[in-house]
Structures are given as C-alpha cells and as structure tokens.
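**Student:** Got a sequence here, can you model it:
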Amino acid sequence: MLNTIKKDLKDYELLSILDNTELEEVISNFHRKQYKKGQVLFMDGDSRKRIYFLEKGYVRIEKSDLNDCYTYYDYIKPYLMFPFAGIFQDEYYQYTCEAVTDATVFYINVDVLEKLLSDNPKAMVYITKSLTRLLRLQECRVQKLSNQIASERVIQSVKYLAENLGSKKGNEIIIDCPLTAKDISNFSSTSRETVSHVLKQMKEDNIIQMKNKKTYIYNQNYFGDIHLHHHLVD
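**Tutor:** Below is the predicted model:
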C-alpha cells in the first residue's frame, strides 16, 4: 500500500523534488480519500489542518466578500496541491472547496508538510517560484476580467479556463471539467443571459462546443495566444 502511494505521489511536481529518504519519512502521513460530486472538502473559516493533492476529478474553490456582492471562483485540476493560500502562515482556510465531479485526493497534516518543506531548500525555492507564478496569473486574470464589456469578460473567462484546465489533443483544446453557463457567469461576474448569448454565438461560429460535460475549443486563434499551464499550485 505505502509503495503504491509513494509511486503515485512522485507524479506531483513538488513531491518529486524530495529524495526517497525524505519521502519515506512522511509517506505514512499521507492518506487517500474519495469525495462525491457536491461534497465539501473544507469551508472558509475552518481550521487549516490539511493540505491536499488532487489525484482525480476537479474541485472548485470559492470565496465571497462580506456583503456577498462578489464571489471569487477558481478550479483545480489533477496533480495540483491546494490550498496554497496561507501556507506557513494562516490558521484558517480562506476559501470553501467543493468537488465539482467525483474526486480523489491525497491529504497530509499541515504541520508535517510545512516542516518537511522548510527543511528542504529545493522545495522552498519551488514554493517561492510557484507563489510568484500564481501571483502573476491572478494579476493577469484581474486585468482581463476587469473589462467593462460583459461579452469580453465571458470570452476572457473561457480563455483562462482553457489555459488552466485544458489539454491539447490534435488541433483542439479540451476542458474535461464540466462547465455550465451558470459556472462561467459566476466566474466572469456576468449575467447568465450574456454568457448564454456569447456561448451560442461561439457555437454557431464553430469556435467551441460544449457536449458530454466537456468543452471543446476548435478555433484557438479566436482567443489570441492560448498558453496551457501544466504545473501550478493553487
């Protein structure tokens, strides 16, 4: 069992930095758990006891402001560590996390992982670089989604989701995470009617299709340059 877990954990970029001895020291602290679609992994304000590594499926993190006027949404795909926000610092989770599909995760006690990372210079360099990448990504997202034109926010949201959730297959980009007009509406802070109109037009123009709980992007040029992000913590 432990050998199987060890092999699977090596697929995670952060944990692949550790040598066999370092990983052996903490392997017994990792646990595998399955969640059904709609199950909550943790709530905003819960004590931050675990760090998760997504193995299968997709989860969504979200956070509302005090007046419930704005909600931040983001999605996490397999082989990412989460939540990254608050590492080495926060006592409580800053987001609510929910499984949007059936999902399988590894989790480990926060104190155990943070000690392991702090004792490993290479891991700390990785954490620092990942924080920088994550900050740049979120800055870019804010810039693109601050557009006053609602339809443009929808287009930029689809592009962002393609870059962060999509995989290239032939000439297409496929987003395996199920997305609805409501999801994109929440993500882009745009009305569902506007999202439906923009998606309808893109489907008619054969730019994208949404079927079988997947989103297919046929015309990448429509969105400008799409750069797929394969490794990133969240």
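**Student:** Only C-alpha atoms from now on, for both contacts and neighbour counts.
**Tutor:** OK.
**Student:** Quick one: residues contacting Asp102.
**Tutor:** Applying Cα atoms under 8 Å, 6 or more residues apart in numbering, we find Asp102 in contact with Gln34, Tyr35, Lys36, Lys37, Lys56, Gly57, Tyr58.
**Student:** Kindly report the same for Leu18.
**Tutor:** Ala123.
**Student:** any idea whether it is helix, strand or coil?
**Tutor:** coil (DSSP: H, G, I helix; E, B strand; the rest coil).
**Student:** Let me know the distance separating it from Leu113.
**Tutor:** Applying Cα to Cα, to the nearest Å, the value for Leu18 to Leu113 is 12 Å.
**Student:** Then Val158?
**Tutor:** 34 Å.
**Student:** higher neighbour count, the two?
**Tutor:** Ranked by neighbour count (other Cα atoms under 10 Å), Val158 and Leu113 place Val158 first, with 22 against 18.
**Student:** residues in contact with the more buried one?
**Tutor:** Ile184.
**Student:** is it fair to say it lies in a helix?
**Tutor:** Yes. Remark: Val158 belongs to a helix, assigned using three-state DSSP.
**Student:** For the residue lying closest to Tyr95 once chain neighbours are set aside, give me its contacts.
**Tutor:** Nearest non-adjacent residue to Tyr95, counting by Cα to Cα, 6 or more residues apart in numbering: Asp44, 4.4 Å away. Applying Cα under 8 Å, 6+ apart to Asp44 gives the contacts Lys63, Tyr92, Tyr93, Gln94, Tyr95, Thr96.
**Student:** I have a second one here; can you model it like the first so I can compare?
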Amino acid sequence: MITKEQYFYLRQLDDFKYLTIEQFDNIVNKIQYRTALKNHTLFFEGDHREKLFLIQSGYAKIEQTDASGSFIYTDYVRQDTIFPYGGLFFDDVYHFSAVAITDVGYFSLPMEVYETHALQNINQMKHLCRKYSKLLNVHEIKLRNMVTSSARMRVVQTLATLLLEVTTEEGRLPFPITTIEIANMSATTRETVSHVLKELRQKDIVELKYKTLFYNDKQYFKKFIE
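**Tutor:** Prediction:
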C-alpha cells in the first residue's frame, strides 16, 4: 500500500496523469514502495521484464555489458519518471541492469498492468510516443557525438549530454561520478578524461572534486546539445 501523499504525487506525474481515475486506481492497488541502499541492484540484465520502476528520491544508473563482462553502455535514470521504456509492449527481458548509486526510494508496478491500461487510453499512448521521441533525440545526440574521432571532443560532449539529461543542483551533478565512468561513456581512457577535465578546470568550465562534478559554465556546453 502507498500513502495518500504518494497517491497524489504519482497522479500528477506525466506517466500517470493521462490515465482515467479507474485505470490509475487499478494500477495504484498494485504499486509497491521500497527503499534501497547505495549499490543495490534493482534488476539485472537478462531478468524477466515484469516490473516498471520509478525513482522518487536518490539516483540510479543503468549498465549494459558485453560478452567479456566489460561495460559498454552507461546511463543515468531521471527521477519522477517510469523506466525502462525500451522494450515496452515488446521485450520479455531487461536489456541492462539498474543499480542505485545513492540510497533510493522507489516505486515498482507490474509491467503488464501498465501496458494494458496504456493501450486502452489514446492520451496515454500519445504521451508515450512523445516520451520515445525525446529519448530518441537524446540518443541521436549521443550517437552523433560518439562518431567523432577526437577523444577530447567525446569527453566534452559526454559532459554536455549529462547536463542535458540530469537536472543539476546548484551547478553540480546530484550524484557521484568518476573519471572511469566518464571514460566508459566517452569510449576513451581515464587518462584522456583526466587531461580534458584539467583543461576545462583551468578555464573554470567544470571541476570534478571528490567524485562531484561541478558545472561552472553551463553555457559552454549548449552548442554540443543543440
């Protein structure tokens, strides 16, 4: 069961507000609220895709690996929105793992129930289409950025994409990040990331301090995400 406050919190979110009251209440009856500590895995790559998740507090990241066990894809989950959207109405398993990178409070709900009600509601389907379009736009930007041969530029563009995807608090990324994680996202080495960060720090554009990324000049990254 969820609280009255949680009920109204969920109702105003875009992922639910287009549903009828009857549809929403039917979903709410099956929603569970949980808390998890940092480094807890919400689900593993290859698990049966039976639940959708929504992070209310804290942050999580998604990871996908190749056959050797090396990370080949890393991304971060927005608060207040359902995930994973990829594979909705289609896939049977999760294609990546989701791990809490801070302590989190989250909701889980049955995938099948949400899909059934969404299919019966044209306004909800319009919302999902808009959501897919926005996600596609972000991934198109990422793909465009990754094809550049300049490792330095890939690092800068990765920092710009993070700024686009994640709401910063007081000019900083609201969760810890390491040079290794930035390197994985940029398809380059930790040494290259450190070199680029040093250069940007000298220009007072960004700073990575104790795993906290500060954006001192957000305007600098605008051209990389337009």
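**Student:** quick one, strands of the second structure?
**Tutor:** 32-36, 41-43, 51-57, 60-65, 71-76, 82-83, 97-100, 104-110, 206-209, 212-215 (DSSP state E).
**Student:** Go through those strands and name the closest to Leu163 of the second structure.
**Tutor:** strand 212-215 (8.4 Å; Cα to Cα).
**Student:** so where is that closest one in the first structure?
**Tutor:** Under TM-score structural alignment, strand 212-215 of the second structure corresponds to residues 214-217 of the first structure.
**Student:** about what we covered before: can you name the two of the contacts of Asp44 of the first structure that sit furthest apart?
**Tutor:** Lys63 and Tyr92 (13.2 Å).
**Student:** Settle it for me: which of the two has more neighbours?
**Tutor:** More crowded of Lys63 of the first structure and Tyr92, by other Cα under 10 Å: Lys63, with 17 against 14.
**Student:** center of the first structure, which residue is that?
**Tutor:** Ile76 (2.0 Å; Cα atoms, centre = their mean).
**Student:** Tyr58 is in contact with that residue, correct?
**Tutor:** Yes. Contact criterion Cα atoms under 8 Å: Ile76 of the first structure and Tyr58 qualify, at 5.8 Å.
**Student:** mean per-residue distance, the longest helix anywhere in the first structure to the second structure?
**Tutor:** With secondary structure taken from DSSP state H, the first structure has its longest helix at helix 121-145. For helix 121-145 of the first structure, the mean deviation from the second structure after alignment is 1.2 Å (mean Cα distance after the TM-score superposition for the first structure).
**Student:** I'd like the distance from that helix to the chain centre, please.
**Tutor:** 13 Å (Cα atoms, centre = their mean, to the nearest Å).
**Student:** Which neighbouring elements make contact with that helix?
**Tutor:** Contact analysis of helix 121-145 of the first structure by 3 or more Cα pairs under 8 Å, 6 or more residues apart in numbering; DSSP states H and E lists helix 110-118, helix 150-165 as its packing neighbours.
**Student:** hey, which of these is tucked in deepest?
**Tutor:** Among those, the stretch with the highest mean neighbour count (mean count of other Cα atoms under 10 Å) is helix 150-165, at a mean of 21.
**Student:** Quick check: the residue nearest to the centre of the first structure vs Ala103 of the first structure, distance?
**Tutor:** 11 Å.
**Student:** which neighbours do the two share?
**Tutor:** With Cα under 8 Å, 6+ apart, Ile76 of the first structure and Ala103 have common neighbours Leu54, Tyr58, Val59.
**Student:** which residues sit against stretch 76-94 of the first structure?
**Tutor:** 11-13, 42-48, 51-61, 63, 114, 165, 231-234.
**Student:** Tell me how far the counterpart of the residue nearest to the centre of the first structure in the second structure lies from Val155 of the second structure.
**Tutor:** Under the alignment (TM-score structural alignment), Ile76 of the first structure pairs with Val77 in the second structure. Counting by Cα to Cα, the gap from Val77 of the second structure to Val155 of the second structure is 20 Å.
**Student:** wait, isn't Leu14 of the first structure in contact with Tyr126?
**Tutor:** Yes. The criterion here is Cα under 8 Å, and Leu14 of the first structure meets it with Tyr126 at 7.1 Å.
**Student:** More neighbours: which of the two?
**Tutor:** Leu14 (22 against 15).
**Student:** Relative to Lys169 of the first structure, how far out is that one?
**Tutor:** Distance from Leu14 of the first structure to Lys169 of the first structure, by Cα to Cα: 26 Å.
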